[in-house]
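J.: Fold the stuff below for me.
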Amino acid sequence: MKKYRDDEKALRMFSRVKDKFKGYPPFYYHYANRALKTGDKDLAKECFETFEELWRDILRPDPLMAAAAVAMLSFIDFNNEPQKAEKYIALAENNLRAEDDGILRFGLATAKAALGKNEDARILFQHNIDFDLAVSESQLALSNLKKDAPILEGIENQHYLTYEFEEKSDRKEQQKVVEEIKKMAEHGEAEAQFRLGKLYRDGVGVEKNKDQVYHWFRKSAEQDNADAQAALGKCYQEGLGIEKDEEQAVDWLRKAAEQGNADAQAALGFCYLEGLGVKEDEEQAVDWLRKASKQDNADAQAALGNCYLHGYCVEVDEEQAVDWLRKAAEQDNVDAQVALGKCYLEGLGVEKDEEQAIVWLRKAAEQDNAEGQVGLGEYLFRHCGKKEKIQYLISDVPLFSPSLLGVRESAHYLFYRDIKAVQEQAVDWFRKAAEQDNARGQWFLGQCYENALGVDKDDVEAFKWYEKAADQGNAEALRDLSRCYLNGIGVAKDKEKARELLSIAQKLGAEDAPKLPKKAQKPWWNPF
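T.: Next comes the predicted model:
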């Protein structure tokens, strides 16, 4: 209500000062818009007409005239005033710029359709879609045009299709939105069908239902909705509401990708990369990943970055790799954050910068990425004995200086305390990764328990984590598990079992596997 009162107050102000702006066209344009906001259509029409009378062609597109001309079209009876309609259509076309608001182009397109110029209307709607302007409205109008349905049918329901479901949203309002979306979907509106499929997939406003997910995505996809085609492709990939079928997945992903859907382009690139539902094709893989990357698809950017980093499908180009990885990492893609962290650690494509490495590894680790957690934990242990690095490795450690110790002893104590604090951080990260079944994280955690690094010594726990990692084929864990059986560390001695495990470790290429140590040795990253 306050906004409405403010509009009326502004309208009165326009009325008071209009005599001072008799020769100034923009005044009447803004006056007309304010009148529209208060619902005074007669005054709005009068002001737009005055604007037109005062306006002079400035030899370049004028966005005010484009908007005024589109607004005037709403006051015209197209059946009885076709020439007047043509006049304002021409004015709008001549002054509409490519970057202008898509709603103006949408209004112009609907006017074209009302005069039977469907191909012109189609081009304008498609322009909006291609340039990400008034997309949902333009897609629905284009669908109506193809079905020979009234061009504005369902447009008023766009509010429901763009409604943001939030925890704090009113339950009754949510139910109303879901019911309206269902009505539109059952009426055959492709965008509503896609949205309903998403609601059933995510369990938002309705109970999760895999069959309904597939049903509605399929209906929408069959009407050429690119988002639905991409989603349907993933249903076939994952077996969501339908049996897995990689070839069908590729078919639907390709349909969406060819319409410019970035998610589908990325997914299709992965299919070509891994030979899923299609023959492996490195050139096609990179082509689709690049298309998606240029549309800021983070998964594609991360994959393309790794391709350049390791020479998959393309020649190694570390600088390009870092460029793509950074773009993805800045969108919170955890795989890219881990890879970018390692680039900074090793100086690949970028100047070596260990502080930046820690920043990116920590970002990934804090998103619960196991590789990031292991990488961060490993780095903490590798460098926690170096005084010059301890300050940016440590976090949340309370300051303490024992006053009874001498300066030399106190400094030694503080440095030792900080090392222990960093070790404890590392153990926390290893544990998080280990609990996600990351084999390397499990092996590192076993090392910590065996050598009392950041935790109390516990051979039984060490054996448990070595065994978990070994079960996943981790060569180092197999080697250390063999040593546990040989020396009775956390388990009863069993030389036969030790030999068997050592043989497997050797085949998998474990470092130092040929010789069994007689006793537990401290890891290479132990600072003591």
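J.: only C-alpha atoms for contact and neighbour calcs from this point on.
T.: Noted.
J.: what about residue 436, is that helix, strand or coil?
T.: coil (DSSP: H, G, I helix; E, B strand; the rest coil).
J.: so what's it closest to, chain neighbours aside?
T.: Excluding its sequence neighbours, the residue lying closest to residue 436 (C-alpha to C-alpha, 6 or more residues apart in numbering) is residue 370, at 6.7 Å.
J.: can you tell me how far the one you found sits from residue 309?
T.: 21 Å (C-alpha to C-alpha, to the nearest Å).
J.: The two: which is more packed in?
T.: The neighbour comparison of residue 370 against residue 309 (other C-alpha atoms under 10 Å) goes to residue 370, with 27 against 24.
J.: neighbours around residue 227, how many?
T.: With other C-alpha under 10 Å as criterion, residue 227 counts 24.
J.: thinking it is in contact with residue 254, fair?
T.: No. Between residue 227 and residue 254 there is no contact, the gap being 11.8 Å when judged by C-alpha atoms under 8 Å.
J.: now the residue nearest to residue 436: how far from residue 340?
T.: 15 Å.
J.: repeat for residue 433
T.: On the measure of C-alpha to C-alpha, residue 433 and residue 340 end up 19 Å apart.
J.: So between those two, which is more surrounded?
T.: residue 340 (31 against 27).
J.: Can you tell me how far that one is from residue 390?
T.: Taking C-alpha to C-alpha, one finds residue 340 at 22 Å from residue 390.
J.: What strand or helix carries residue 128?
T.: Using DSSP states H and E, residue 128 falls within helix 118-130.
J.: another one to check against the first:
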Amino acid sequence: MGLGDRLKGLFGGKATYASMDEAVAAINAGETGAPVDWVRGQAEAGDMRGQKLMFELCRHGVGMPADMAAGIDWLEKAAGQGDEESQSRIAGLLSVDNSPWRDPARAMPWVRLCAERGDSFMQVMLGALTLRGEGVVPDLDEARRWFDKAAEQGELDGHFAIGLAHEKGDHLPQDWDEALRIYREIAERGSGRALHKLGMLHMLGEGVETDLPAAVGYFERAAADGVIHAMMTLGDLYRGDRLGQPDHAESLKWYRMAAGHDDGEAWYRVGQAYDLGRGVEQDYLKACEAFSEAASLDYDMGKVALGTKYVNGDGVVRDLPRAYALFFLVARETDDEDARSEARRLLTEVADDLTPSQRAEAEQNILNWSA
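T.: Below is the predicted model of the structure:
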């Protein structure tokens, strides 16, 4: 591309590109006028790659205000041309429960297409939508058919969903016996979620008699299958007194296992163990390292604990500006009421001890960490 065309790209004039790769290279180089317009033109003319790229540009607000709804429209155009990646993405965006763009009726044809192609996740999704009557007439037998197809590929979440529906009486009659039968069946087939669920039911005495040894057995099997909640529950049980005298070493074993899966609360619990010398020799440095890991995973009580260490100088050099910034950000941003209350209390205490220069440093930390 010549200098004239490049200047047009920089300043928003009309430019042409020899290929989509050339336009993408211009966008990656920071040009957001002409190359984006060129890509849009190609997409409007039916270029599938251009349509997929327009989804990303709309999604990230490149060359335009971010507009996910418009991006989804572009992605759906690519899906309509048979692009399997786009079909899977549009099905997920429009169907998963926590998606802000969830639209089961619009999702249904794409979910069905992916399910019929053999996508086990979408087979579960199609079964769930059919079970709940979202975007389709409710039909338990049809839902089971899709859950069975997914289970043939080792995906047991669909059957778990039927068990949960019977447990809660949600879209199906409440039936504890049937829920337990399903949980036990798929637990034996390797469902970690079902093992954890059975552990919780036996621990709480819901649908069955309370049986803590049985609950521990289920939790251990679920933990071996990689279920973090089971690891954390075991850590909590051994830390408390429901199983007899607390066993802090055993508790720490399970928290460490969960921490190995990048769980912020688990790292916080590991930090507490080192901080208090429970189940391990007291070590403030290792406590700080664990609290730092928890904070890096955005676990707010980990941030509060780390800030406390900076206040006291335990395991780290005393740093009031850093502590103040940690407390301030938790107090401002957390959804955890306990963390917010503790952060506010500590924030007030630290504020009284800051010098003007330390306050300025703390405010700069807040700006840097908020960016």
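J.: Endpoints of stretch 134-148 of structure 2, how far apart?
T.: Rule used - C-alpha to C-alpha; the end-to-end distance of stretch 134-148 of structure 2 is 19 Å.
J.: The helix or strand that the helix holding residue 128 of structure 1 is followed by - contacts with which helices or strands?
T.: Using DSSP H and E, the next helix or strand after helix 118-130 of structure 1 towards the C-terminus is helix 135-147. Packing partners of helix 135-147 of structure 1 (3 or more C-alpha pairs under 8 Å, 6 or more residues apart in numbering; DSSP states H and E): helix 118-130, helix 190-202.
J.: What range does the first one cover in structure 2?
T.: Meaning helix 118-130 of structure 1. No residues of structure 2 are matched to helix 118-130 of structure 1 when aligned by TM-score structural alignment.
J.: for that helix, which positions count as buried?
T.: 118, 121-122, 124-129 (16 or more other C-alpha atoms under 10 Å).
J.: Name the surrounding residues that touch the helix holding residue 128 of structure 1.
T.: With contacts defined as C-alpha atoms under 8 Å, 6 or more residues apart in numbering, helix 118-130 of structure 1 is touched by 102, 105-106, 108-110, 112-113, 134-135, 138-139, 141-142, 145.
J.: Now do the contacts for residue 208 of structure 1.
T.: Taking C-alpha under 8 Å, 6+ apart, one finds 199-202 in contact with residue 208 of structure 1.
J.: make it 10 Å
T.: 197-202 (C-alpha atoms under 10 Å, 6 or more residues apart in numbering).
J.: who wins for most neighbours among the residues you listed?
T.: residue 197 (29 neighbours).
J.: Aligned against structure 2, show me the partner of it.
T.: Residue 197 of structure 1 maps onto residue 124 in structure 2, by TM-score structural alignment.
J.: tell me the contacts of its match?
T.: 111, 115, 130, 143-151, 155-159, 161.
J.: Compare these with structure 1 and list the overlap.
T.: Compared against structure 1 with both residues aligned by TM-score structural alignment, their matches' C-alpha atoms under 10 Å, these retain 115, 143-146, 158, 161.
J.: Narrow these to just the buried residues.
T.: 115, 143-144, 146, 158, 161.
J.: and of those residues, the nearest to residue 355 of structure 2?
T.: residue 161 (57.1 Å; C-alpha to C-alpha).
J.: In contact with the counterpart of residue 301 of structure 1 in structure 2, which residues are there?
T.: Alignment note (TM-score structural alignment): residue 301 of structure 1 maps to residue 231 of structure 2. By C-alpha under 10 Å, 6+ apart, the residues touching residue 231 of structure 2 are 196, 219-224, 237, 251, 253-259, 266.
J.: buried subset of those?
T.: 196, 219-223, 237, 251, 253-259, 266.
J.: any idea how far residue 111 of structure 2 is from the match of residue 197 of structure 1?
T.: Taking C-alpha to C-alpha, one finds residue 124 of structure 2 at 10 Å from residue 111 of structure 2.
J.: just the helices in the stretch 151-300 of structure 2 please.
T.: For the stretch 151-300 of structure 2, helices defined by DSSP state H, counting those that start in this stretch occupy the ranges 157-168, 176-188, 192-204, 212-224, 228-239, 248-259, 264-276, 284-296, 300-312.
J.: Nearest to residue 350 of structure 2, out of those helices?
T.: That would be helix 300-312 among the helices of the stretch 151-300 of structure 2, by C-alpha to C-alpha, at 7.7 Å.
J.: In that closest one, which residues are buried?
T.: Buried residues in helix 300-312 of structure 2 (16+ other C-alpha under 10 Å): 300-311.
J.: same thing with stretch 80-94 of structure 2?
T.: Judged by neighbour count using 16+ other C-alpha under 10 Å, the buried positions of stretch 80-94 of structure 2 are 83-84, 86-94.
J.: Out of those, which comes closest to residue 364 of structure 2?
T.: Among the buried residues of stretch 80-94 of structure 2, and counting by C-alpha to C-alpha, the member closest to residue 364 of structure 2 is residue 93, at 38.0 Å.
J.: Would you confirm that the closest one contacts residue 71?
T.: No. Taking contacts as C-alpha atoms under 10 Å, residue 93 of structure 2 lies outside contact range of residue 71: 11.2 Å.
J.: Please enumerate the shared neighbours of the two.
T.: Joint contacts of residue 93 of structure 2 and residue 71 (C-alpha under 10 Å, 6+ apart) do not exist.
J.: Give me the distance between residue 30 of structure 1 and residue 54 of structure 1.
T.: The gap separating residue 30 of structure 1 from residue 54 of structure 1 is 14 Å, by C-alpha to C-alpha.
J.: Cool, thanks, talk later.
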